[in-house]
Structures are given as structure tokens and as C-alpha cells.
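Can you look at this prediction? I've put the sequence above it.
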Amino acid sequence: MSANNYIATPKRTKEILANYKFFFKKSLGQNFIIDANILKNIIDHTGIDKDSGVIEIGPGIGALTEQLGLHAKKVLAFEIDQRLLPILGDTLDQYENIQFIHQDILQADVKASIRDNFSEDQDVHIVANLPYYITTPILTKLLQEKLPVESITVMIQKEVAERMAAKPSTKAYGSLTIAIQYYTMAEVVMHVPKSVFMPQPNVDSAVLKLTIREKPPVYVANEKYFFSMVQACFSQRRKTLRNNLTNYLSGEYDKETISMMLDNIGIDGMRRGESLNMEEFATLANTFYEAKQH
């Protein structure tokens, strides 16, 4: 197929929208990509090859789906918008390796879909152009379910991508950073201009690649408690660790006890949450969790 016939061109996208009298739903955060080169660059970063399986979330009219179909063995795409299914069925009719599931990814049993559609020894990747308003809930679900996938590559709001890939002691670093980097190695691999979308969004985009870790980089005694303590340390960014923890643990410990426990593990209570690396957060959470058990 010549590049001029790809779905991801302004001309072809406009034709498809006109043919099906399709209108964008703001509530679904729909922005379609109209530049095939951008899509090919994204796929280059994913590590997909002709033997790979791919899960796509929100295929839209199939711009990214088409490119995935050309590069992977099988593509399974989840689409929530019923109106798009007949469009996808027509525009991607010639691709026998693409299958659509009409379901909200937040409700889907993705693990079962992977088991039913891909072979056990196949490398599976998740690729998506995610709606900005629902990026974090989707990624949180996918990571917490510990899916048998190699990587998750997503186009998301630039600011959110930078928060997920941030380093300690930076403005972007926060509890979301820790949650993402506990499960993955996160890297912003591309910046994407607004001009390659229809309609143009109000914010800049970036492509974030999350390579799934075989095991977390730190030992934590209890994951739920670890994440709750991390959130507590960032609850008021300008406050010290000691003050944030005193607020969070009121009724359990007074300020002096908290100071003493922090001193015992070599963490200065006057520091702020953004200055701690993941190892320090793990030590802090494990210390307070173990104290709770006695």
C-alpha cells in the first residue's frame, strides 16, 4: 500500500469522517493522528516485530491500528465507542491479523484476552494513543494486573509523561512517578506536536515507553502500605517529611516518635518527599509497616 492511502493522512481521515458522518465526542477525548511517519516512529520505539502480539487501546478510525497490523503478527484492539466499529471493519477489512473488541479497557479482563489470543511464548506489547482524561486510571489498571507483556508504549499528555519518567528532586517527580517506576522502566522517547492530530488538542503530547520490570527495584513488605506512605509524603509538597507523616499517622505516632524513627533509618525528617529516591521510600515504608505489626 502506498503511503498516500494510509488512514493517517489528512485527506483520508477527512474522507472517512465524511463518509460515515462521524463527529468527535469530547467526552471520549477523541483526537485522531493524521501523520503516518509519526506512527512509524512510535512503532520503531516499541520493539515490535513480525512475531509480536499487540494490544491496542482506543483504535479510533484505525490510523495506528493499520501500522501495527503491518508490523506485528496479531493486533487485538479494544474500542469503547460503538460508532467506530463499522468504520474499523471497513477501513481495515484487508487486514486478517487485526481483531476488535467492543469493550471499555477499564472493565476488560486483559489477562484472559492475552491468554486467548496469543501464544504463551509470544512477546506481547501494549500500544495506544490514550485519551488524556483517563491516562492514569488505564495505566494503573494495566500495571497492577501484572499482565504478561514486555512493554507499554503510549502517546499521552507531555506533562503527564514527564511526571511518569521523572527523576528525584525535580518538579515533575511525585507519587505517580514512584507508582509507575516501581513496575516499569519509564522513558519519554518522542515529543509529538499538536499539528499531527485531528482535531488539534490544547496540550502537547509525548510518547512514553514503559518496559515492564521482571521484579520491582526495591523490596517492600506491603505494596498497598508502601504506596499509601509515598502518597502521604507528597500530600503537601512544600511540607517536610516529618510534618506530612505526622498528619498522616496522627493517632498512631506523635511528631517526636516519627522524628526518632526517621533518624534511626538515616532519613532527615526536614527533607521533602521529592528528595527521596525509591530505595529511601521503601526503607521508610517498611520501617513503619513493621512497627505496626508489633
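That came through fine. Numbers count the residues shown, from 1 in each chain.

Every contact and neighbour count from this point should use C-alpha atoms.
Noted.

Helices of this structure, residue ranges please.
10-19, 36-46, 63-71, 84-91, 110-117, 135-144, 158-164, 175-183, 223-233, 241-248, 255-264, 278-292 (DSSP state H).

So which elements touch the fifth one?
Helices and strands in packing contact with helix 110-117 are not found; criterion 3 or more C-alpha pairs under 8 Å, 6 or more residues apart in numbering; DSSP states H and E.

Contacts only, for residue 191.
Residues counted as contacts of residue 191 (C-alpha atoms under 8 Å, 6 or more residues apart in numbering) are 158, 204, 205, 206, 207.

any idea how far the second one lies from residue 161?
In other words, residue 204. 11 Å (C-alpha to C-alpha, to the nearest Å).

ok, now the fourth one?
Counting by C-alpha to C-alpha, the gap from residue 206 to residue 161 is 6 Å.

between those two, who's got more neighbours?
It is residue 161, of residue 206 and residue 161, that has more neighbours when counted by other C-alpha atoms under 10 Å, with 25 against 21.

The nearest residue to that one once chain neighbours are set aside: how many residues sit nearby?
In this structure, residue 161 finds its nearest non-sequential neighbour in residue 208, 5.8 Å apart by C-alpha to C-alpha, 6 or more residues apart in numbering. Residue 208 sits with 27 neighbouring residues when counted by other C-alpha under 10 Å.

The structure to be compared is supplied as follows:
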Amino acid sequence: MNLYDIPPRQTQSYLTELLKSRNIWPKNKMGQNFLIDLNLMDLVVNSASLQPSDAVLEVGSGTGSLSNRLIENAGFVLSVELDPAFQKLTEETVIERDRFFLHRGDILKGKNQIQPQVTEKLAEITSMPGISGYKLVANLPYAVATPVMSNLLISRNPPTKIVAMVQLEIAEKIISKPKSKDFGALPILFQSLAKVEIVRRISPAAFWPRPKVDSAIIKIDPSPLLRSKLVFEGVKPEDGPLCFRNFLRGLYVHRRKNLRGALLSMPNNKLSKAEIDAKLVILDIKGEVRAETLSPLDHFRLCSQFGGGVFVSGETDETAD
């Protein structure tokens, strides 16, 4: 039976009393920092432009406060919670259970894959009558924010929108431009697949317990048109984003090298320096430049020349920045 007939508003006093009554203490290592600024919670929900035809993927249900707000506006909510204590709490505090499903476990299977059970459940939910797609709307734990968003973005079933609270450093990196210190594999991947923007910078005071760094609400609008352009010889169209992601990872393993050196040092490279230079001449790109000075379009052109099917399965030890 649910504890409340009306979803409570998540204030600091409400949270402290609720968790104290259950002998639950937030775990810093799991990124358990709960949003207590109610205006910002409204901003997150409003920025997602939710409709009854939308399903929502939430990562980190916590106390169920945002979950309830999402259920009010969307057609269905799939929430993922790793912590058993908060799994139980979510089950008790979520009101409309007929349009809510809680996945008990991790959102990720390793750093490069969304948990298959979550992927399967998303496919099941988005095939329901009246549901046309899903959006990721979440206060993402800092440790998983980048792999969750990037793995969803390149998946064969990407979200139609992402609105997430993330570490400010991550948000600023995603929107960074060529020749800046933050520009690299991560922003190139995101900007090649979506329109990205920071909605609002958030101070630590908006959360309880307070994190040590600033956060931001980031909005990402995946573009089917941009995605359709990531087509490479020898690669299935649906695997184009994966190929591009892995190419970028390999290219930025040796970030301090010039472009020629970075290409020579890429995993699985079998080309000589002369062969690389010949391909760069075709692209009209100088081998002496650094990769981070080039545009996302130039990186696509590089992948077309140097990528190929090997980068669909090829992995590196580095995450996407």
C-alpha cells in the first residue's frame, strides 16, 4: 500500500525525516545527492516537454519524488535504481503504479552497454498502444552520466530527448567547440548526433547532501537527420554511430600527438605514414594539426577514410573522453 495519497514535495526537511525514519543514509560513492530546489525540479520536467505519448527512462529513482512528477506528465515511466534501500522506498512512495515499472539493478552492463534487461523493457514499453518513443529524464549519478547518455545516444533505439542533471564539467564539455580545451571525442559524438544546450547551471545548495561541485541541467535533442548521415563503407547503417564513437575513442587515445601521429597510433591501424598522408591529401587536411582543432564534420570525413567496419567492434581502454 502506498504511504501517501498525494506525492509529497521533496524539501530538505521532508528528506531528512523520511530517510531518518528508515535508517537510510545517502551514499556519496553512488552519487546520491537529491534535488531539493522545487523550482529546478519543475524546470527539469518542463524542459522535457512531456506528452502522454512519451515514455520516460529515469536513472536513479531515489525517493520517488521526480518519478511521481514524471508519471503526472508522461504515458509511462521506467525507473532504474541500484540501491536496495531506495528500491523499497520508491515502491512505497510512487503513486500511479499502473504506469510505472521499477528495474532493480544497474543501468549499465560494463561501461559500453546499457543493461540488456533495460533495453528489452524499453522496447516493450515503446511498443505499447499510444506510446511513440521514450525520453531520458533524470538526476544522473555523476559516475554514470557520460556512459548512460552516450550509450543511449548511439543505440539502435535512441531517446527522442535527454534532459538530465549532470556535473557542470560534463555539460560544458558536451557543448564545447573546436580549439577549446574540452573539445574531443565526447562533444564531437554528441554534436554529430544531436542539438545540445545547457538549460541552467545549478549550485551545490540545490541538493541534499550538497555535492562538492556545480551541476547543470543539460538538454539534448537527438536528430534523425544527423544520425542518417553517419554512414560508413562496410558498416550497417544502424551501426554508424557505434562505428563513429569507436573511431573517435581511438583517435583521442593520444591526444597530445598531431593528427598524423594520432592516426598512426590508433588501435588496429595497419597503414603506413605515407598511406595516411595520402588519405589526408584527399581530405585536404594537414597531418600537422591537432584533431581537437577540427570540426565534427571533419571528424566524420576522417572516419570515412580511416574508419571502416573494424570500428564497429573495436574497443579501446578509454571512455568517450
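Yep, it's here. Remember, it's a predicted structure, so these values are computed and weren't measured experimentally.

quick one: TM-score?
Once the chains are laid over each other, their TM-score by TM-score structural alignment, normalised by the length of the first structure reads 0.87; 289 aligned residues with a C-alpha RMSD of 2.6 Å.

Contact partners for the residue mapped onto residue 256 of the second structure from the first structure?
Using TM-score structural alignment as the criterion, the counterpart of residue 256 of the second structure in the first structure is residue 238. Applying C-alpha under 8 Å, 6+ apart to residue 238 of the first structure gives the contacts residue 272.

What distance do you get for residue 238 of the first structure to residue 275 of the first structure?
Counting by C-alpha to C-alpha - residue 238 of the first structure and residue 275 of the first structure are separated by 12 Å.

So what does residue 104 of the second structure match up with in the first structure?
In the first structure, the residue paired with residue 104 of the second structure according to TM-score structural alignment is residue 102.

thinking again about what came up before, most neighbours, which of the contacts of residue 191 of the first structure?
With neighbours defined as other C-alpha under 10 Å, the most crowded of the contacts of residue 191 of the first structure is residue 207; it has 24 neighbours.

out of everything not next to it in sequence, what's closest to it?
residue 155 (4.3 Å).

aligned partner of the one you found in the second structure?
Under the alignment (TM-score structural alignment), residue 155 of the first structure pairs with residue 165 in the second structure.

So that match sits against residue 215, correct?
Yes. Counting by C-alpha atoms under 8 Å, residue 215 is a contact partner of residue 165 of the second structure at 6.7 Å.

quick one: contacts for the equivalent of residue 26 of the second structure over in the first structure?
In the first structure, the residue matched to residue 26 of the second structure (TM-score structural alignment) is residue 24. Going by C-alpha under 8 Å, 6+ apart, residue 24 of the first structure touches 30, 31.

What of residue 248 of the first structure?
Taking C-alpha under 8 Å, 6+ apart, one finds residue 232 in contact with residue 248 of the first structure.

Alignment lookup: it to the second structure.
In the second structure, residue 248 of the first structure lines up with residue 266, judged by TM-score structural alignment.

For its match, give its distance to residue 50 of the second structure.
According to C-alpha to C-alpha, residue 266 of the second structure and residue 50 of the second structure sit 42 Å apart.

Over to residue 206 of the second structure?
From residue 206 of the second structure across to residue 50 of the second structure, the span is 23 Å (C-alpha to C-alpha).

Same check on residue 176 of the second structure?
Distance from residue 176 of the second structure to residue 50 of the second structure, by C-alpha to C-alpha: 27 Å.

repeat for residue 227 of the second structure
On the measure of C-alpha to C-alpha, residue 227 of the second structure and residue 50 of the second structure end up 23 Å apart.

again with residue 125 of the second structure
According to C-alpha to C-alpha, residue 125 of the second structure stands 16 Å off from residue 50 of the second structure.
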